[in-house]
Structures are given as structure tokens and as C-alpha cells.
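> Fold the following, please.
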Amino acid sequence: MADYMERDKLKYPSLSSAFKFSMMALALCAMNAQAAAALSDTEIRTILKQRIDQEKMAASIVVGIIDDNGSRVISHGYASLEDRKLANADTVFEIGSITKVFTSLVLMDMNTKGELSLNDPVAKYLPKSVTVPGRAGKQISLRDLSTHVSGLPRMPGNFAPKDPANPYPDYTQDLLYQFLSTYQLPRDIGSKMEYSNLGVGLLGHVLCLRAGVDYESLVKSRILLPLKMQDTGISLTADMKKHLAIPYIVTEEGASEATLTATSNWDLGRFDGAGGLRSSMTDMLRFLAANMGKQESPVQAIVDKMQEPLDSQALGKPVRLAWGGGNKYGSEIISHAGATGGYRSYIGFDRKAGKGVVVLSNATTDVDDIGSKIINSEYRLRQLKMPLSFVQAIEKAGYDQVLAVYQDLKARDADFYLREEVLNEWAYAKMKTGKPQSVVELFKLGVYLYPKSANTYDSLAEAYETAGMNELAKSNYQKSLELNPQNQNAIQRLQVLANGSKGGF
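Reported below is the predicted structural model:
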């Protein structure tokens, strides 16, 4: 059975994310820079326009921001391409795995009220006929399910959907129980984190059994209604249906432009607790405000409690119920992302910095990079593709006219720009064509556009070295080191060149 989960997102394996480029080389060149300036609303809107209008990688993106200036929504694109209906704060999206945060809030609420304990074994709440796998004398607890250390796989082995476009509805309770009763854990419980849709789906199911209600009723009564999230749920109200964004799959054939194809909404069934909720930006900003401590509510205590790290369980990292995140570029971000068959979502916040973001989209291009960059602009946007207008103009004018082509396109459209990562990745791909001078021109453009980036000088140096222009390679490696003294690639290549070795990689 193929893998049904990637990172922290609920997704069907045949609908793989488009354009997953490696960031490893770029990460090696990251600098210990000072806190970056916040993106302006104009800069955020430019990012949305680039992804939607130029790269054609999304139908619409709605961004909600909370910071010292209050809350606001920035949106671009269409909730329905066919009807040309603009997306806005009231547009409804599937939020996918962000649902897991709501499920764990219900768990925390029930724990706080003494209805259960985080450390209760899952088996306590299931029928006696169901055998829950254990290992080394330990049973899987409710907390293990929420923190993804249960040892259960991402998806059950007997998951065989009849409809790939809406894969979950036919997975029954009997199938769930059959899988649990026959599965053997591959490792000790708590020894390793492995993201599990099965685990959190099972958690939601168990909470419903304990409460005696269905999942939607449970999460509405405990979380949604106290936060006044009227347009969030699983079943679509008439108003939610009116504002529901059409989901789209992003595809690209060869060198042609990406295309957006409408697809089906998902019904999660037994996996509702892992990814079944739908919501609007208006509601998600209420949820974000509560998590940032900006909005007092009846559930504030459990919202705050869930952000506290539990005792360490995995690789020395702080372990929280449901939430992920990390500490990078001086930001301590708590976050979660989500994905279903035609939607992507992200929620993240740096509570100490007082800044949080929600990003919702109705297409299969990930948006977590946009959210992270809005919180802290040091984060890099995901590399997707070069603007077609730029590629066509260069092919026509010649690579010796790269700078002139860029300047002409910029003069025609003030919003036109080339992201450093995209240009860099594209130029490296061109390096394989055997035309080193053309590649040199592309990397020279990178230096022109991003003169304070150590990576652009490092890349230009590699291009010069490949072309046998070693003195120019040395000077650019040295410039890169001036900007980033920790650039190991520049250090190593300068040593090679100093020893008289020929260029090349």
C-alpha cells in the first residue's frame, strides 16, 4: 500500500504535491542573520500574485494575519475558476490535518474535566472484541496517538478506497477494528515519531465513544461554539455550501504551463478527527487569536495548556499534543499544515513575537512556505518554476541579454520579479546543458538582483569554475565568504583552486 501521508498533511498518494524541490543546498548557505524585516502587505500580495498569476500553481490563496497592528486578510485568486468568483475571508476551504489540533483540544478538554486521562490506554474505550497492539508490556495511550509515537503506521494496511477522488468514506469501523486486531507494532511505543493519520483518526473515534456523540457534535460543542466559529464543521450548512471553494489539482506536463483541474471534496468518515473539518478565514482568525492569547474565551485554559511541551519523548525535541513547529531564524513557531485532495492549509504563530498567520488555498500546491515567510521573512519560499514570460524572452533574445530581458519585463510589469531560489535552481538545471557561459549570465543576474546574498555569489563562482574561469571563481567565492563566513562550500572550493586543481564538479 502506498504512503498516504507526507509530513504533517492528510493526502491521497496518487495526488502527489507538485514540484517538490530539495532545499538542502540552499540550507547549507543560510546565514546567521539578524531578525529580518516583516513583509509588507504589498510584498505579501506580490507573492500571491506570483504563485497564482505567473506560476499558475494555485486558484486562490487567502492569508489571515494577526500582529501588533491587529488582524487583516489578504486574498488573491478565484474560489471558482469557472464562475470567476473571487476568494475572500468568507470562502470555505477544507483544512485537512489542521483538524488534528481541534481533536487534541477535545482530548485536553476531556482530560481537564476528568472524563479521561491523557495516559489512558486506547483499549479502555474500545469494545472488548478489539485487540489494540502493544509492545514490550506497554499499551498505546491517548497521548501517544496525539503525539504520533504510538507505532501505528500512517495509514492502515487494509485501506483500499473504491473512489480515488474521495478515498475515505468506505473505510468502515469494522475495517478499522480488523486492522488494529491483526497489526504488530514494528518498534517500542514512544521510541520514534511517525506521523499517523490512522492514529489521530483512531483518537477522534475513541473520544466520540467516550462522549457518546459523533465527531462533529463533539468538536462543535467543546471548541467551535465557544470560539464562535459558526462557519466551521464537517457537514456544510447552506451558507458554507454557498461559499465553498472548488478544489483543484495542479498538474504540469513537461515544459507546458501548469494546469488546474477541478476535483472532488473529501468526506473523511472514520478519519474525521484526522482531517475532516472545513472552515473560513474569518473563523480561522478567531482560532488563531485564541492560540496567540489575543482573544479570551471559555476554552482559553486548554488552548494554552496544549502549547506547553510534554515531558520529552522524541529526540530531545519539545513534544506537544498535535502541534508541530520549530525554532529557526530567531523565531519559535508553533504550527500545523494540512492537505486534502484539492486544498492546502497552514496555521502558525510566534507567540513571543506576537505574530501569527493562517493560509488557505483551493489547489494542491503547498502553502506552508508562504505562512512561515510571513511570520519571519528569513524563511525561503518554496521553489516552483520560472515565469514563462522570462523563459520565452531569454530563448528568443539569447542568454547574453539576460539582464536586459529582466529589466524590460520589470518595466512592463512593476509586480514582475524573480525569486532568488527559483532563478538559482533553474540556472543549476541549465548547467547540465553544456553551455557554461549561458549559466554564468543567469547567475550574474542573481548577483545583480540579490547582492546581499552569499548564495548568489557562491553559485556564480561555481559557474565560473565550471567554465574554467578560475580567477573569477575565486573572487566570487571570497565575496560569498565575506557575506557568510560559515559557507563550507566556498571554503572547500577555494582550497581546491589554491592547490591548482582544475574546476568542475
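> Every contact and neighbour count from this point should use C-alpha atoms.
Will do.
> which residues of the stretch 351-500 of the chain fall in helices?
Here the stretch 351-500 of the chain has its helices, by DSSP state H, counting those that start in this stretch, at 368-375, 388-397, 402-412, 420-430, 436-449, 454-466, 470-483, 488-498.
> and the angle from the last one to helix 454-466?
Just to be clear, that refers to helix 488-498. Put simply, helix 488-498 runs at 30 degrees to helix 454-466, going by axes from the mean of the first three to the mean of the last three Cα atoms, to 10 degrees.
> Return the distance of helix 488-498 from the chain's centre.
Centroid separation for helix 488-498 versus its chain: 35 Å, with Cα atoms, centre = their mean, to the nearest Å.
> what's it packed up against?
Counting contacts by 3 or more Cα pairs under 8 Å, 6 or more residues apart in numbering; DSSP states H and E, helix 488-498 is packed against helix 470-483.
> Buried residues of the helix it packs on, list them for me.
By 16 or more other Cα atoms under 10 Å, the buried positions in helix 470-483 come out as 470, 472, 473, 474, 476, 477, 478, 479, 480, 481, 483.
> which ones are touching the most centrally placed residue in the chain?
In the chain, the residue lying closest to the centroid (Cα atoms, centre = their mean) is residue 368, at 3.2 Å. Residues in contact with residue 368 (Cα atoms under 8 Å, 6 or more residues apart in numbering) are 337, 345, 346, 359.
> To compare with the earlier structure, here is another sequence to fold:
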Amino acid sequence: MVRLCRQLAAALLASSVAGFAATPAAAGPLLDETVSFAAEIFFLDVDVPGVVVAAVKDGETTVVGLGETRKGNGRTPTGDTVLRIGSITKAFAGAMLAHAVAAGEAGFTDPVAPLLPDSLGAAAAKRQPIRLIDLATHAGGLPREVPRAPGPDGDPFSTITDDAFATWLDGNDLLFRPGSAVLYSNFGFDLLSAALAGAGKKPYPQLLAERVTGPLGMVDTRFELAGDMAERLMSGHGFDGAPLPDVPSGAVITGSGGLRSTANDMLRWLQWHLDDTADGIAREARFLDHAVYLRRDGLATVVGMDESGRMDGMGLGWVAMNATAQRPFVLQKAGALQGQMSYLAFAPEKQVGIFVSMNKFDFSAAYAMAAFANQLLVELAGD
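Below is the predicted model of the structure:
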């Protein structure tokens, strides 16, 4: 009976989410003007080949592309330009945890070890219990990266493996008691996606497609290139401004940073987050995904969370910034991978969201990108 109820819950979740795949409404002149003007100023202020800015307000959407998808190619990015979203992938992993909890597959306080495969699960079981919620909030006591040998130039992520994770867990104590502090951890989010695959009894990319990206019509949000995606790629550029090659994401960094997407797909996802008309399991999943699970003032230390705005609390992969006199409550996440840097933020109570991406590794420009997006979000929210 329990299994049947969980299967029914999962089916209801899929059908409920599917109701949000409608095409976003085009922007009115005011939204277009506001976003276009701000985007042009930002682009002129930073030394990057190309920028794409997408915004949603009260169901209306707009996309602005500036510069080039690759230095010197003359192609302006659009809403369908394919790019890497880096660590914004973590927010999808958090959403997948919310879906698993809403469907009855897992609980926030479930330990991760029994859900992990083979030697990885055995190694995790030797440490202090790490809960799923600890992984989703960067509070698992794990390092930022798993120690590993460098991968080859054409496949740099190939040495991030379950065996590398197991070796570290087998030979090292956790850096702190899970839940007591926050340390930004790609390691932790890759364990989370592996655990969610165990809970869902399917490969994580398949679960993501079935529960989130497929129902929402996010056809370009995936780990590997398909169809004509290669023809629409935005090339990343290194710190020296030289284009970087496109490389595979690999099979393991599915929770931390492997996703590709487009601005139009990000708008579809933002609209799902901002649409409050859902009911049933979809409504529960979004409610869980927008909650704050760790408050900063209750933590022993916080490391690596303030680059895009001060973290006041942690959601499921989301950095939460409390409402102030100058801004509404915001959930945000930044990401960077292979010469591309992106930022997504939304104010659930104000029905506004922003996605920005640029195609060069440049930390000064990344700080400016977050500041620009946060200010634009305030302007669109009317605060």
C-alpha cells in the first residue's frame, strides 16, 4: 500500500508540474525598455564578449542579448543560445529533493549513506550521519572539491568519480558536524544527486527530465548536447580572453554543475517558481523549495556563500537574502563553468525573476553581474 501511494504521488506530481509548461507571455514595452537599458549599461561596464539577460515580471518575459557568443564571430546571443549554467545546477538538485520529499520517496532528515551505491555508501556510513538536508544546504561537513588527479584537457571532469568520493570519505573525518556550519561544497551536491537517483531508482538525469525539465518544456536544459544544441552554443572564454573548448560534463557532476540551458528555458523555470496557482503535490514541492532551512545566525561559520549577496539563510541550493527596506526577500544562485558565469535570482512574493549569463571568466565582472541583477530585481519589484 505504501509503495502504491508513493507511485500515485509521483504520477500526480508529474501531471501537476506539467500544467506549467505554457509559453510565457511576451513582455510589454515598459519591461522591455527597463531591462534593455539596464543590460546595455552593464554590458558596456564589463569586458566580456557577450551577455544575455532574461527577466520575468507578472508572467511577462523579455530576453536581451548583447555582444557575441564567441569573440569575433559576430553572432549576438539570444534566448535560445545554449550555455553552461554551472552551479545553478545545484538549485535544480535542491528542487529535485523537494520533489522527492513531496512524492514520499525521501525525507529531508534521511541519512545519505543507505541511498548511495556500493563502496560509496559503505564509505559514507563510516562517517557521522549526513542527512539529505545537510547536503542541500552545504552543511554536510564535506570539502569544496574532492581531491583528485587532473583530468585530460578534453575531458577535465572525468576524474571526478564515485571512487574518488569513496576514497576521501574512507580516509578522512568530516570537516565539521553536519548541520553546524556551511562550507560551499560541489562534493556534497554530487553526493545529493547520487542519493536522489538511489531514492528514485533511476539515473538522476532521467529523473530530472521526467520531473522538472520535461514537464516544463525545458528541452535545452540537459547535461549533454542533443539535436541542434551544438549549433547554438555560447563559447566560454578564459581569464586571458581566449575561447575555451566545449568539454563533456561527465556522468558524476550532475548535482553540482553539469547542466546546460538557455535563457528561454530559465524563464520557463522561473515562471514555475513564480506561478502560485498550482495545487496538490506541485504546490507542496514549490513550497518546500522556497523555504529557508538554515539561518546564518545559528551557524558556527559560513564560508563561500556571499559572493553574489550576503547569505542570510540557506534553502535547497538557494542562497536566501532577507527582505530589507531596500529589497524584497530573494532566493538566488550563481554558477561558473568552462569560461561562462551566470546568476539567477527571484523574489517569490513580488512575481519577478532575473537570469544573467556572460561568457568570460572574470571575477570583477561576476561581482558586477550579481549587483546589476539584484538592483534590476529591486526595480522590477517596485521596492
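> Overlay the chains and give the TM-score.
The TM-score (TM-score structural alignment, normalised by the length of the second structure) is 0.78; 326 aligned residues with a Cα RMSD of 2.5 Å.
> if we can go back for a sec, could you identify the most distant pair in the buried residues of helix 470-483 of the first structure?
470 and 483 (20.1 Å; Cα to Cα).
> Please name the residues that touch residue 129 of the second structure.
For residue 129 of the second structure, the contact set (Cα under 8 Å, 6+ apart) comprises 111, 112, 113, 178.
> Which position in the first structure pairs with the last one?
Just to be clear, that refers to residue 178 of the second structure. Per TM-score structural alignment, the equivalent position to residue 178 of the second structure in the first structure is residue 189.
> What's the local residue count around the nearest residue to that match once chain neighbours are set aside?
Leaving out its chain neighbours, the residue that sits closest to residue 189 of the first structure by Cα to Cα, 6 or more residues apart in numbering is residue 150, at 5.1 Å. Using other Cα atoms under 10 Å as the criterion, residue 150 of the first structure is surrounded by 28 other residues.
> What's the separation between residue 150 of the first structure and residue 143 of the first structure?
According to Cα to Cα, to the nearest Å, residue 150 of the first structure stands 9 Å off from residue 143 of the first structure.
> circling back: what's the counterpart of the residue nearest to the centre of the first structure in the second structure?
In the second structure, the residue paired with residue 368 of the first structure according to TM-score structural alignment is residue 370.
> just residue 232 of the first structure next, same as before
Residue 232 of the first structure maps onto residue 221 in the second structure, with residues paired by TM-score structural alignment.
> Helices of the second structure, residue ranges please.
Applying DSSP state H to the second structure gives helices spanning 2-18, 29-45, 89-102, 118-124, 132-136, 162-171, 186-200, 204-208, 263-274, 280-289, 363-381.
> between the last one and helix 29-45, how many degrees?
By that I understand helix 363-381 of the second structure. Between helix 363-381 of the second structure and helix 29-45, the angle comes out at 160 degrees (the same axes, to 10 degrees).
> Okay, whatever residue of the second structure lines up with residue 73 of the first structure and residue 101 of the second structure: tell me how far apart.
Taking TM-score structural alignment for the superposition, residue 73 of the first structure sits opposite residue 63 in the second structure. Relative to residue 101 of the second structure, residue 63 of the second structure is positioned 33 Å away (Cα to Cα).
> what about the two, which has more around it?
Just comparing residue 63 of the second structure and residue 101: by other Cα under 10 Å the higher neighbour count belongs to residue 63, 25 against 17.
> Check the burial of the closest residue to that one other than its chain neighbours by counting its neighbours.
Using Cα to Cα, 6+ apart and skipping residues adjacent in sequence, the residue nearest residue 63 of the second structure is residue 54, 4.3 Å away. Close neighbours of residue 54 of the second structure, defined as other Cα under 10 Å, add up to 26.
> what residues are up against residue 54 of the second structure?
Residue 54 of the second structure neighbours (Cα under 8 Å, 6+ apart): 61, 62, 63, 64, 79, 263, 264, 267, 354, 355, 356.
> Of those residues, just say which sits nearest to residue 147 of the second structure.
Nearest member of the contacts of residue 54 of the second structure to residue 147 of the second structure, counting by Cα to Cα, is residue 356, at 30.9 Å.
> Stretch 138-157 of the second structure: which residues count as buried?
138, 139, 140, 141, 142, 143, 144, 146, 156, 157.
> The last one corresponds to which position in the first structure?
Meaning residue 157 of the second structure. By TM-score structural alignment, residue 157 of the second structure lines up with residue 168 in the first structure.
> Mind telling me what residue 326 of the first structure corresponds to in the second structure?
The equivalent of residue 326 of the first structure in the second structure is residue 321 (alignment by TM-score structural alignment).
> what's the distance between that match and residue 331 of the second structure?
The gap separating residue 321 of the second structure from residue 331 of the second structure is 6 Å, by Cα to Cα.
> Compare the two (neighbour count), which wins?
Each of residue 321 of the second structure and residue 331 has its neighbours counted (other Cα under 10 Å); residue 331 has more, 26 against 20.
> Surely that one touches residue 317?
No - between residue 331 of the second structure and residue 317 there is no contact under Cα atoms under 8 Å: 9.4 Å.
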